[in-house]
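[1] Test case, fold it:
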Amino acid sequence: MRALTLVVAVLLLGGCAALDFVPGAGGTSTVVGESDDFIVVVATHDGETAEALARTHLRDPAKAWMIEDFNGAREFKSGKRVVIPKRPWNLAGVDPTGYQLVPILVYHNLGAQSSGRLVLGVQAFAEQMNYLKREGYRVVSLAEFVEWLRLKRQLPRKSVVLTFDDGYQSFREYAYPVLKKLGFPATLFVYTDYVGASRNALSWEQLKGLAAEGFDVQAHSKTHGDLRRAPGETDAQYAKRMQAELAEPPRLFQRQLGQGVQFLAYPYGRVDDDLLTRVREQGYAAAFTVRRESNPSFARPLRISRSQIYSEMTLEQFARNLNLFHHETLR
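    From the prediction side, this is the model:
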């Protein structure tokens, strides 16, 4: 709101060097000023939406989140001044009251009914996804999240990332229809020994089809074994095992899917400093644990946190994993 007040104040004070006055109609809003960074409009009817303003003034309704985040509202009353950012204004998501967090959720198996902690029933899954949509969360891709860590893009304040581990056939049967209907991206972390290994596992051909439809497929090691050095394992033995676990999946991905691998999900979320060094040497751009917390823009790229979603969680418990902001007075 401070940024909104500042921009409007410049306009009202006649800061013509910053904002040119260009009165005129903009669909259901009137443009009253524009600079290289902002457009200021006045809504001409109650219920004017950020999506409609983004479609009219930014030529892209998907950028509605920029208007929502900058103005702190999704709809506007008649006569309300609305600032429309033309470009990112806070790449790191940091302001004087704290900093933005992005939760990454991790699912495993899905089923017609919940069964055990890691098999979530499709009805509960659909309820969770519809909750995200209804409450205005923006599901972003893992690649977009990593670009945010590199300060190469700004993310919506209510961003969330969806990931699915192991490579179960149930993703295609149960998750895919829900995600496609809602337009949500997702990343599948698969361990290569499991691909096509049983009727419950996705095949390379199915993974290739999912990738062609925009779903991201990344590495979860070769065998899903603990990647930390085992007790009594020699340097030579560990180096050989890590060569198979970390170097073989990218080669298989290239051969089977025609794409490389950027990201790794640690099996069981387990990682130590020795493993970090080897993951870095293999060229992975980001790697993911299952530490239950959301991530700031300054998160360590090889220790990114994810929150596991269990079948026994109520919708209220699910929502507790969606921590979006850390409040702290920053000076």
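[2] C-alpha only now, for contacts and for neighbours.
    Will do.
[3] So which bits of the helix or strand harbouring F318 are buried?
    In this structure, F318 sits in helix 315-319 according to DSSP states H and E. By 16 or more other C-alpha atoms under 10 Å, the buried positions in helix 315-319 come out as F318.
[4] Now do the same contact list for the residue nearest to I84 when sequence neighbours are not counted.
    Distances taken as C-alpha to C-alpha, 6 or more residues apart in numbering put I39 closest to I84, at 5.0 Å, once the chain neighbours are dropped. By C-alpha atoms under 8 Å, 6 or more residues apart in numbering, the residues touching I39 are V31, V32, G33, V83, I84, P85, K86.
[5] circling back: what's downstream of the helix holding F318, the next helix or strand?
    Next helix or strand after helix 315-319 toward the C-terminus (DSSP H and E): strand 325-327.
[6] which other helices and strands contact that following strand?
    In terms of contacts (3 or more C-alpha pairs under 8 Å, 6 or more residues apart in numbering; DSSP states H and E), strand 325-327 is packed against strand 98-100.
[7] The strand it packs on - contacts with which helices or strands?
    The helices and strands touching strand 98-100, judged by 3+ C-alpha pairs under 8 Å, 6+ apart, are strand 325-327.
[8] what residues does the strand it packs on touch?
    Contacts for strand 325-327 (C-alpha under 8 Å, 6+ apart): T97, G98, Y99, Q100, L101.
[9] Give the buried residues for that strand.
    Neighbour counts over strand 325-327 (16+ other C-alpha under 10 Å) mark F325 as buried.
[10] Likewise for stretch 187-199?
    Quick answer for stretch 187-199 (16+ other C-alpha under 10 Å): T187, L188, F189, V190, Y191, T192, Y194, V195, G196.
[11] Likewise for stretch 110-119?
    Residues of stretch 110-119 classed as buried: L110, G111, S114, L118, V119 (neighbour count, 16+ other C-alpha under 10 Å).
[12] The second one touches L118, doesn't it?
    What that stands for is G111. No. Contact criterion C-alpha atoms under 8 Å: G111 and L118 do not qualify, at 9.9 Å.
[13] Check for me that A124 belongs to a strand.
    No. Counting by DSSP: H, G, I helix; E, B strand; the rest coil, A124 falls outside a strand, being helix.
[14] Let's compare: structure for the following, please.
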Amino acid sequence: MSKLVTKALALCILGLTVILPSLQAAKTNVLYKDQVAVIMYHHVDDDAKSGGTITTKLFEDQLTYLKSKGYQFITLRQFKDFMQGASVPHNAVLVTFDDGYESFYINAYPILKSMRIPAVNFVITNDLENPLASYIPSLSRDEIVEMTSDTNFIDAQCHTNNFHYKLPDGSPALIGRMVTNGKKETDEEYKQRVIGDTQACVAKLSELYPEPIDSYAYPFGYFDARAIDYVGQGGMKYAFTIVPEMATRDIDPMQIPRINAGNSMITPEVLHNSILRRIVAASNPSAEVPLAETLSQLGGKATVSGGAVTILYGSAQWQGKVNGAGLTNGTATVTLQKPLYTKNNKVLIGIKDLETVIGAQIVYNPTVQSYAVRQSPAVKK
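    Okay, here's the model as predicted:
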């Protein structure tokens, strides 16, 4: 009996030596706080070859590596609560899939289930009528019911009902205008088409499980201001883009960014580094920044000659002076909140003033200790 007890204790100790380091890593290895890395996949398959396909091994390796680095995976419900003001674990990650392929059920779901990692799949609900008719087989109703009922961390949401195609003119069905018998649809017809398609997606998924169907992934990543409005009228409160940034509460919930993870070239280390490069500091470390150095990090250039300051960013050129309170590009003038000034032989500018000049939000990444322009979709509500 004593030998059995001793052996049992030894096994317990061995188990703790395996478990405790990973738990400790999750507690102490704080990479970022109060933001979420939403990562995006499409197809997990060991035979298919495409830019949106990865093997089951790579998929599992990515998730295992992220776990080892202290990332913590959250559910869609947790993500939505976060967007409404709730807290999330440090190093939070939300796993998403687009297109509703059956490979999610066959190859990805067993891995997710065994590792207890939540995920959401954005489904093209028109494919539910005949899942095997697609070029790539799609999820069936039974498979969705099984996954969502057997766990409390797998979700199915909308990738439109039947808008995952392009019109004859090349525009995506979500934002293009249909032409029937030579007649282009009116604005009202377009509006009703988008709202109706969204409502159809909600209705079909609502039959399968009881969670709210209020989240959407834009097909092909394309959308515009009207599409945002009408998708919202169709019942969506959250919509996901393909803009590669971190998700924070200050973004539009109908324009949520995602970081691509579903390419065969994205190794676990590459995915980890891709997330690190996009971490957003809670606030900029300084109200004023060195003009030339910061612009260089943003992809622009600033020069100072005899007190004259020239700023080049994109196609615009701005002129000003040290101790001057304004910058002009010939057709427009920006009045600075604080004049340009020199300190330690460097010209400094207010971060808010620089954002006004370049027309974009500037964020600080504490991991790489540099500034960057925060990417955003071309359209705004």
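[15] all strands for the stretch 1-150 of the first structure, in order.
    Counting by DSSP state E, counting those that start in this stretch, the stretch 1-150 of the first structure has strands at residues 24-26, 29-34, 38-43, 48-49, 75-76, 81-85, 94-95, 98-100, 104-107, 109-111, 119-121, 138-139.
[16] Not counting its own residues, what contacts the last one?
    Outside strand 138-139 of the first structure, the residues within contact range by C-alpha under 8 Å, 6+ apart are L132, P156, K158, S159, V160, V161, L162, F184, P185.
[17] The nearest residue to T356 of the second structure once chain neighbours are set aside: helix or strand, and which one exactly?
    Spatially, and ignoring its direct neighbours in sequence, T356 of the second structure is nearest to V334 (7.6 Å; C-alpha to C-alpha, 6+ apart). Here V334 of the second structure, judged by DSSP H and E, is contained in strand 333-335.
[18] That strand maps to which residues in the first structure?
    Aligned using TM-score structural alignment, strand 333-335 of the second structure spans no residues in the first structure.
[19] So for that strand, what gets flagged as buried?
    V334.
[20] Likewise for stretch 244-252 of the second structure?
    Quick answer for stretch 244-252 of the second structure (16+ other C-alpha under 10 Å): P244, E245, M246, A247, T248.
[21] whereabouts in the first structure does it align?
    Mapping stretch 244-252 of the second structure onto the first structure (TM-score structural alignment) gives residues 292-300.
[22] The matching stretch: end-to-end distance?
    End-to-end distance for stretch 292-300 of the first structure, by C-alpha to C-alpha, to the nearest Å: 15 Å.
[23] thinking again about what came up before, mean shift of the helix holding F318 of the first structure relative to the second structure?
    After superposition onto the second structure, helix 315-319 of the first structure sits on average 2.3 Å from its aligned residues (mean C-alpha distance after the TM-score superposition for the first structure).
[24] Can you tell me what Y107 of the first structure aligns to in the second structure?
    Using TM-score structural alignment, Y107 of the first structure lines up with Y41 in the second structure.
[25] Show the buried residues in the contacts of strand 325-327 of the first structure.
    Buried among these by 16+ other C-alpha under 10 Å: Y99, Q100, L101.
[26] contacting residues for the equivalent of P268 of the second structure over in the first structure?
    Matched across to the first structure, P268 of the second structure falls on L315, judged by TM-score structural alignment. L315 of the first structure makes contact with E127, Q128, according to C-alpha under 8 Å, 6+ apart.
[27] Quick check, L139 of the second structure in contact with D99.
    No. Counting by C-alpha under 8 Å, L139 of the second structure stays clear of D99, with 9.2 Å between them.
[28] and L210 of the first structure, how many residues sit next to it?
    16 (other C-alpha atoms under 10 Å).
[29] how much space between the residue mapped onto it from the second structure and Y109 of the second structure?
    Structural alignment (TM-score structural alignment) places L210 of the first structure against M147 in the second structure. Distance of M147 of the second structure to Y109 of the second structure, given as C-alpha to C-alpha: 8 Å.
[30] Pick out the residue closest to the middle of the second structure.
    R258 (1.6 Å; C-alpha atoms, centre = their mean).
[31] Contacts only, for A211 of the first structure.
    Taking C-alpha under 8 Å, 6+ apart, we find A211 of the first structure in contact with V217.
[32] Actually, L118 of the first structure.
    By C-alpha under 8 Å, 6+ apart, the contact list for L118 of the first structure reads Y107, H108, N109, L110, I309, Y310, S311.
[33] and if you look at A25 of the first structure?
    Contacts of A25 of the first structure (C-alpha under 8 Å, 6+ apart): V31.
[34] can you pull out the helices in the stretch 101-250 of the second structure?
    With helices called from DSSP state H, counting those that start in this stretch, the stretch 101-250 of the second structure shows them at 102-103, 109-115, 141-150, 187-206, 225-233.
[35] so the first one matches what in the first structure?
    Looking back up the chat, that one is helix 102-103 of the second structure. With TM-score structural alignment as the criterion, helix 102-103 of the second structure aligns to 169-170.
[36] how close does the matching stretch sit to the second structure?
    Looks like 0.9 Å for stretch 169-170 of the first structure (mean C-alpha distance after the TM-score superposition for the first structure).
[37] contacts for that stretch?
    N109, L110, G111, R199, N200, A201, L202.
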